[in-house]
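Engineer: Below are the sequence and a predicted model for it; my questions follow.
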Amino acid sequence: MASTTLYPSDYQVHLFHEGTLYESYKLLGSQMIEEANEKWTKFSVWAPNASEVRVVGDFNNWNGKGYSLHKVNKQGIWTISLNENLEGCLYKYEIITKNGEVLLKADPYAFYSELRPNTASIVYSLEGFKWDDSRWLNYKSKRNHLADPISIYEVHLGSWKKKEDGGFFSYRELAAELIPYVLELGFTHIELLPIIEHPLDISWGYQGTGYFSATSRYGTPHDFMYFINECHKNGLGVILDWVPGHFCKDAHGLYQFDGSFLYDYPNEHDRENSVWGTANFNLGKNEVQSFLISSALFWIRYFHVDGFRLDAVSNLIYWPNQTGRVENNDGAAFLKKLNTVVFQYDPTILMIAEDSTDWPNVTSPVHYNGLGFNYKWNMGWMNDVLSYMETSSESRRKIHEKMTFSLLYAFNENFVLPFSHDEVVHGKKSLLDKMPGDYWQKFAQLRLLLGFMMGHPGKKLLFMGFELGHFSEWRDQEQLDWHLLEYDMHKKIYVYAKDLLKLYKRSKPLYEVDHLRDGFEWIDVNNAEQSIFSFVRKSKKENDLLVFVCNFTSVVYHDYRIGVPNKGSYREILNSDQESFGGSGIVNNKVLQAKEEAFHGKPYSIKLSIPPFGVSVLRLVKHRKERKGDEKEKMHSYAIGRRKRK
């Protein structure tokens, strides 16, 4: 028996239409309510172009007769409350448009959805999960992430590892498999390709239908909560890829939701995203702002996520179909509003922009006229470095500036250095296979590339499989080539990746002030002829520094002189040419004593051996008197319950 009681409040409705209802999932969607010792299930939907709306599902044999929603206001909110507990039931909205067309739509605010190819929403309660991550949340609240190491392992859950029958691992199974693996490698965060519900596997989640629904491919919302809870208990942050720019056009989704272009632009030229075959969100519409900002806060509140990487920001700040770059003021204003609200709710959240443009002040606060993110992917660095690496070593001297240009702007924003999934698909080759030369040279240059990345200012992101030395591109329908670890060179690149990440986390010069010019200093920036780059990384503490020497050719040098800023002894703490990493063994085993001979504009200099296609990392040795009373450096990526913080 249907009831028209339990209406939404006028205040909620007002805020939703004003664009400031940031918990709009409490106004709309399906909610289970207990009132006067009776259990009700309320369904509410925004459909202003509808002449009638019915709720249909397995609880009424998909027959909407007698289940019509009541129209709350002229702006098109409809609601019905049923005197039943319908938890677990399938449902959709049967929308009759003003033109008489009948549409069957999934709930935009559903918390759970049927496994594809089925498309119904599922009544689901998010309550009842017992979180056990208070130590992580407390720890995070006391940290300054700009001064901490951040190394991100980017993962597509459906193809990281698969079962023998080709099926997906569940969220809970992935917690047991993926978390220990990422901890062993030494990353601080896991970034998940979009887990919002989406109909097509090969979209990787970037073309979604359920912005409040964790995809059912891997289990229930509570299962996903379990995965994040286990990450936090082990000291791993979780970042979600999130797509507020566009959505898929499948019939059951947001597209032409009530027969009108409700969530997207009314103008076809602005609405249609021909690159992805999707529809662009109308970011200037108040109700869409309530929808999207509520989605972001929803994942923070109910799933305890630690951050978002916003996909294709250029598609939001510029009109996508205009000739040339025409600024979308609505898109920029939306991002400022989003970031302001998110940081008011939780100032520890990482808001990361995937932006390939030169839009200024992306990571400046909104009150300083910035977009308000706290990080931006350094796409320019990524493109320049990969272009340089794909060039033969003999020709690299001609494009030397590709490796140095990024330092002209490296401190204009807070950057993440990304080698993401986008760089290892669609014919672009894997990171290893991008490297020119023979088998040995490919591995040597991959080690060199990763070492240069760790030395360059900026937080780090690497896509799954790099550590295996994948020769093949990422294949989203198959698991990673785990069998590669049976082969010597692949096993050694895995060991190198672990040691490199360990070095990164243990070395304050590599992260403590890497967003400031004070943390970086060139030694020799102009040696194009030999394609050798040398530089210094520094922490806040005086004399706490690392020296990087990177050789991008196959030539070996002995007694190679470089200038250094400090007097004293230098010890090589990592060399990518170590035999244990698969190298030729051109290393510097002895302590290198700086002489008072000025070189490279520095007051002192040292001589060392330079390996082929190698990176050498030197640390200024602290003697006992200097070390006395100093606190030992701590490993940032503590594992709660496994390691004791010093």
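Structural biologist: All right, it came through fine.

Engineer: From here on, just use CA atoms for contacts and neighbour counts.
Structural biologist: Fine.

Engineer: Chain neighbours aside, what residue packs nearest to residue 46?
Structural biologist: Sequence neighbours aside, residue 77 is the residue nearest to residue 46 in space, at 4.4 Å (criterion: CA to CA, 6 or more residues apart in numbering).

Engineer: any chance you could map the strands in the stretch 501-646 of the chain?
Structural biologist: For the stretch 501-646 of the chain, the strands defined by DSSP state E, counting those that start in this stretch occupy 520-524, 532-538, 545-551, 557-564, 569-575, 592-593, 604-610, 615-620.

Engineer: would a markdown table of those with distance to residue 156 and mean neighbour count be doable?
Structural biologist: Shown next, in a markdown table, are the strands of the stretch 501-646 of the chain (distance: least, CA to CA, whole Å; neighbours: other CA atoms under 10 Å):
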| stretch | distance to residue 156 | mean neighbour count |
| --- | --- | --- |
| strand 520-524 | 34 | 20 |
| strand 532-538 | 33 | 23 |
| strand 545-551 | 32 | 25 |
| strand 557-564 | 42 | 17 |
| strand 569-575 | 31 | 20 |
| strand 592-593 | 44 | 18 |
| strand 604-610 | 38 | 20 |
| strand 615-620 | 30 | 25 |
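
Engineer: Comparison target, given below:
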Amino acid sequence: MRTDDDPEPTPDAIVEQQLDTREPFAVWRHREPIYELYVRHFSERGDFEGVRAKLPELKALGIGIVWLLPIHEIGSLDHIDAPHGNPYAVKAYERLNSEYGSEDDFRALVRDAHALGMSVIVDWVPNHTAWDNHLIVEHPEWYVQHDGAIQPVGGDFGWIAQLDWSNHELRDYMTAVMVDWVRRFDFDGFRIDFAHHMPVDYFVELRAALEAVKPVFLLAEAGEPRFHDAFDMVYDWSVYPVLGDVAHGRSVTAIDDALYHQQLLPYAARPDALVMRMTYNHDDNGKFTLAARYRDGIRAFAVLASMLPGKPLVFDGQEAGMRVFDGTAVQDSINLGHDPQITIDWSDPDGFRPFYTKLLQLFRANRALHQPSMADFRKLDTRPSDHPYAFVRRSGDHAVVVVVNLSEHAVDVVLEPQPTAGAIDGTYVELFTEQETALYAGQTLALQPWDYRVYVQGPRASN
């Protein structure tokens, strides 16, 4: 949205608009899966040009939103992860990390993403700064202080300084910088780090300012529905934490309890709100390996996370099995850290890429999965009920029935949908085998340990 005070669009800007092949914002905010990446690790080059060159791979995977982990100039190098630093310690909000390339390189990345029908969001870290951020000297009054000393963020975060979000000058400054970034680079939104530690009313003001420039997608590092007053999407901090427990023997009723009480009920009044589903993310990278968390059920839990109401997330290298070269040997899902010598092994010996491609392309193609709201979700009762998990999602003539065995034991699963779930009887195509299959109430499915079935009516892959 332009105002009379805005400059006329340049010829280059007009060309970029013509090359933008995306669906309208109201469509892609629901339809597109999200991928988070470290610029430093995603490619051999470790820069914007490296990401740009691999955008077609992400498009083929089924990704529509590319989330760049922080790309600011990094500070606090003598406090953490020396000599490379931690990107969540921002030295200057005004500047890109020059190691990743120039401003023109970043613009080219965004432009190419748009031409491929993809959107780009940037990880922004407004809650705190590096200790060598220029604001420490220029505006110490913008920080939380005790006895005249600027305070660190609590807990294990002594390497960053806590900003004071009751200060309205700070709010005005941060909003102005973020609006300027959107104007200059034309990317499509932000993931807000530590949002759960900040006031929601600020983000309501921020969103209004950003949307005066263009529609933006905002992701909060928070899990409470109240954040949807300003944000399109929050983290799944309800179901995601119990998935690993279920892999280690806890009953699937733990999933039901979290889903029903913490999401389906509260979100009934917020039909346009989104929850980010995942089995891994950058905060957990290094805390656990996928195999330790999900045992041999890595794929089964990925199916579950991708098909539940919300939007699926894939983390940097997860589509290749999350194998990491530590400088000596390749290991499974160890910490990428911030050392550029630590690299992702993209060889994918276990065939995760075609698996994720089928899931993500289905999500994009089938309206039952990416429609607004969670109201379509219907749990399907099963016998036995302790470790199989089944549900159906519908939208018009599109339907997806998911049945997963979340245990190490083979099981014969009897589908016993209650009347409230509606009829499942009909002909489907199973996503992974591509075989046409008849489903009906009372049917028995023989599932091997950690087995999964995804039965589809309607499209299975997007254009």
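Structural biologist: Perfect, I can see it now. Keep in mind that what you see is a predicted model, and the values were worked out from it rather than measured.

Engineer: care to give me the TM-score?
Structural biologist: Taking TM-score structural alignment, normalised by the length of structure 2 as the basis, the two superposed chains have a TM-score of 0.82; 424 aligned residues with a CA RMSD of 2.9 Å.

Engineer: what's the counterpart of residue 215 of structure 1 in structure 2?
Structural biologist: Using TM-score structural alignment, the partner of residue 215 of structure 1 in structure 2 is residue 97.

Engineer: Now do the contacts for the nearest residue to residue 383 of structure 2 once chain neighbours are set aside.
Structural biologist: Using CA to CA, 6+ apart and skipping residues adjacent in sequence, the residue nearest residue 383 of structure 2 is residue 414, 5.0 Å away. Residues in contact with residue 414 of structure 2 (CA atoms under 8 Å, 6 or more residues apart in numbering) are 382, 383, 384, 442, 443, 444, 445.

Engineer: out of these, who's nearest residue 130 of structure 2?
Structural biologist: residue 382 (52.1 Å; CA to CA).

Engineer: Once you drop chain neighbours, what's closest to the closest one?
Structural biologist: Residue 382 of structure 2 sits nearest to residue 415 (CA to CA, 6+ apart), 4.9 Å away.

Engineer: so the one you found sits right up against residue 446, yeah?
Structural biologist: No: if you go by CA atoms under 8 Å, residue 415 of structure 2 and residue 446 don't touch, sitting 11.2 Å apart.

Engineer: thinking residue 71 of structure 1 is in contact with residue 77, fair?
Structural biologist: Yes: between residue 71 of structure 1 and residue 77 there is a contact under CA under 8 Å: 5.9 Å.

Engineer: The match of residue 215 of structure 1 - how many residues pack around it?
Structural biologist: For residue 97 of structure 2, the neighbour count with other CA atoms under 10 Å is 18.

Engineer: Quick one: residues contacting it.
Structural biologist: Here residue 97 of structure 2 is in contact with 71, 72, 73, 74 (CA under 8 Å, 6+ apart).

Engineer: Can you tell me what the second one aligns to in structure 1?
Structural biologist: Meaning residue 72 of structure 2. Match for residue 72 of structure 2 (TM-score structural alignment): residue 196.

Engineer: leaving aside the residues next to it on the chain, what's closest to its match?
Structural biologist: Nearest to residue 196 of structure 1 is residue 214, by CA to CA, 6+ apart, at 4.9 Å.

Engineer: measure the one you found to residue 401 of structure 1 for me?
Structural biologist: 44 Å (CA to CA, to the nearest Å).

Engineer: These two: which is more packed in?
Structural biologist: Taking other CA under 10 Å, residue 214 of structure 1 and residue 401 do not tie; residue 214 has more neighbours (26 against 15).

Engineer: Quick check, that one in contact with residue 195.
Structural biologist: Yes: between residue 214 of structure 1 and residue 195 there is a contact under CA under 8 Å: 5.5 Å.

Engineer: Can you show me the strands along the stretch 201-350 of structure 2?
Structural biologist: 217-220, 233-235, 274-277, 311-315, 323-325, 330-332, 343-344.

Engineer: between the ones you listed, which one is nearest to residue 456 of structure 2?
Structural biologist: strand 311-315 (17.8 Å).

Engineer: In the contacts of residue 97 of structure 2, find the pair that's most separated.
Structural biologist: Longest span within the contacts of residue 97 of structure 2, CA to CA: 71 and 74, 8.3 Å.

Engineer: quick one: common contacting residues for those two?
Structural biologist: In contact with both residue 71 of structure 2 and residue 74: 87, 97, using CA under 8 Å, 6+ apart.

Engineer: Touching, residue 404 of structure 2 and residue 451? I think so.
Structural biologist: Yes: in terms of CA under 8 Å, residue 404 of structure 2 counts as a neighbour of residue 451; the distance is 5.9 Å.

Engineer: ok, now which ones touch residue 219 of structure 1?
Structural biologist: Per CA under 8 Å, 6+ apart, neighbours of residue 219 of structure 1: 170, 171.

Engineer: what do we get in structure 2 for residue 501 of structure 1?
Structural biologist: In structure 2, residue 501 of structure 1 lands on residue 360 (TM-score structural alignment).

Engineer: Now do that match against residue 409 of structure 2, distance only.
Structural biologist: 27 Å.

Engineer: of the two, who's got more company?
Structural biologist: Comparing residue 360 of structure 2 with residue 409 by other CA under 10 Å, the one with more neighbours is residue 360, at 29 against 12.

Engineer: No more questions from me, cheers.
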